[in-house]
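J.: only the shape, not the letters, is given here:
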């Protein structure tokens, strides 16, 4: 049975906690160049937050499976080579600490692969803040399907209506809504997010933002 007294924050990773959008785009461009293809930044941002196979199917539906496999392998390798230059967005660590001290459960619910998420959290020194991780390879269908958020809430044993999702992408906001959760949208790349509460950055979130979203709306 879900615990209706507890409360949880489910964090997207890329573009929300982690300043990684440019590295993902550059990794895509490098991999696509191997097949004389390209991806504009606008088209990249429109799909940022979705799983890589879904992005390929949407943007390059004409590719054969061997080409898709080669591209995905190349993109993942290129991205890993770039991750040493990534860091947290300003305010991220402070919010993780504040929420933990206030008794909120926290989980990562991301489209990235587990073998990318776990070393990234360790490298940044924030792994201990999260009681659960649900990665893109843990679910059958990625965002905007709600499976990733429902799975995270289940791992935390917190009812969906007691969860606040922090996202930067339209697909993530839609997934959270379909899961029956409240949403905070961080406009790091998208300015038209249909979230319950919007902020330009984690630094501009008011101190009572999470309580306000969960209890006051």
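T.: Sure, I can see it. Keep in mind it's a predicted model, so treat the numbers as computed, not measured.
J.: hey, let's count contacts and neighbours off CA atoms from now on
T.: Noted.
J.: and for the longest helix seen in the chain, what's in contact with it?
T.: Selection of the longest helix in the chain by residue count, based on DSSP state H, yields helix 65-82. With contact meaning C-alpha atoms under 8 Å, 6 or more residues apart in numbering, helix 65-82 is reached by 23-24, 26-28, 30-32, 52-53, 56, 116.
J.: secondary structure and neighbour count added to those, as TSV?
T.: Shown next, in TSV, are the contacts of helix 65-82 (DSSP: H, G, I helix; E, B strand; the rest coil; neighbours: other C-alpha atoms under 10 Å):
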residue	secondary structure	neighbour count
23	helix	18
24	helix	20
26	helix	17
27	helix	22
28	helix	24
30	helix	20
31	helix	23
32	helix	19
52	helix	22
53	helix	13
56	helix	16
116	helix	14
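J.: report the two of the residues you listed separated the most.
T.: 32 and 116 (20.5 Å; C-alpha to C-alpha).
J.: coming back round to it: what distance separates the longest helix of the chain from the centre of its chain?
T.: In terms of C-alpha atoms, centre = their mean, to the nearest Å, the centre of helix 65-82 is found 19 Å from the chain centre.
J.: alongside the first one, take a look at this:
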């Protein structure tokens, strides 16, 4: 493989519970909406406005209202998660080794630039990535393949030469539709949730898994 494409949330950092917690807090305090953890967790993918539309329907909020709720939610998320911000075990060394071997690296995430910058700049890893595709850079979120196809295009490599690192079925499906194989980090979903996908080459709890070294 000439390039590694990384999802961010749940793949590079273990933060999905903090996103769920932030949404739960904001929806309750700002809207008085009582969603249980079990109701919210399956909705934690895609852009923030897509999350709101899945929860409340497409007609509930205007674009400015959704943008306002999104800003409040992201501020809450960053405040709660910052003391715990760290890369998954083994990822720092994996990025360093991939970079030394000339493997191109990109981020393809449904996160907004505000959150991507929060991670890259606080952890001082921006210099590893030659391309970053965020929620603001695509029209259609995962499972549409646009995110990963744009990342490959920015790197100048063919989709078949890219390996995707993901943690959710929708992301793995996006990789499959882009013609890319994927390694799944089992931070947020169980192995059996990916059985309908045929592009998964390995499941790993983190980047200390011996399989990761074989990729280099």
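T.: On my side now, so go ahead. Keep in mind the model is a prediction, meaning the values are calculated, not measured.
J.: what do we get in structure 2 for residue 18 of structure 1?
T.: By TM-score structural alignment, residue 18 of structure 1 lines up with residue 13 in structure 2.
J.: contacting residues for the residue lying closest to its match once chain neighbours are set aside?
T.: Of all residues not flanking residue 13 of structure 2 in the chain, residue 87 sits nearest, at 4.9 Å (C-alpha to C-alpha, 6 or more residues apart in numbering). Counting by C-alpha under 8 Å, 6+ apart, residue 87 of structure 2 makes contact with 12-14, 123.
J.: residue 1 of structure 2 now?
T.: Here residue 1 of structure 2 is in contact with 103, 161-163 (C-alpha under 8 Å, 6+ apart).
J.: and the strands in structure 2?
T.: Per DSSP state E, structure 2 carries strands over the ranges 3-6, 104-108, 131-133, 162-166, 181-185, 200-204.
J.: give me the residues contacting the third one.
T.: Going back to what we said before, that points to strand 131-133 of structure 2. For strand 131-133 of structure 2, using C-alpha under 8 Å, 6+ apart, the contacting residues are 105-109, 147-148, 150-151, 154-155.
J.: coming back round to it: which two in the contacts of residue 87 of structure 2 are spaced the farthest apart?
T.: The most widely separated members of the contacts of residue 87 of structure 2, counting by C-alpha to C-alpha, are 14 and 123 (13.7 Å).
J.: the more surrounded of those two?
T.: Using other C-alpha atoms under 10 Å as the criterion, residue 14 of structure 2 and residue 123 rank with residue 14 on top: 22 against 13.
J.: quick one, which of the strands of structure 2 is packed in tightest?
T.: strand 162-166 (a mean of 27; mean count of other C-alpha atoms under 10 Å).
J.: average offset of that strand relative to structure 1?
T.: Overlaying structure 1 shows strand 162-166 of structure 2 at a mean distance of 0.3 Å from the equivalent residues (mean C-alpha distance after the TM-score superposition for structure 1).
J.: who are the packing partners of that strand?
T.: Counting contacts by 3 or more C-alpha pairs under 8 Å, 6 or more residues apart in numbering; DSSP states H and E, strand 162-166 of structure 2 is packed against strand 3-6, helix 169-177, strand 181-185.
J.: which outside residues touch the first one?
T.: Read it as strand 3-6 of structure 2. Contacts of strand 3-6 of structure 2 (C-alpha under 8 Å, 6+ apart): 12, 103-109, 148, 151-152, 155, 157, 161-166.
J.: how about 6 Å then?
T.: 103-108, 162-165 (C-alpha atoms under 6 Å, 6 or more residues apart in numbering).
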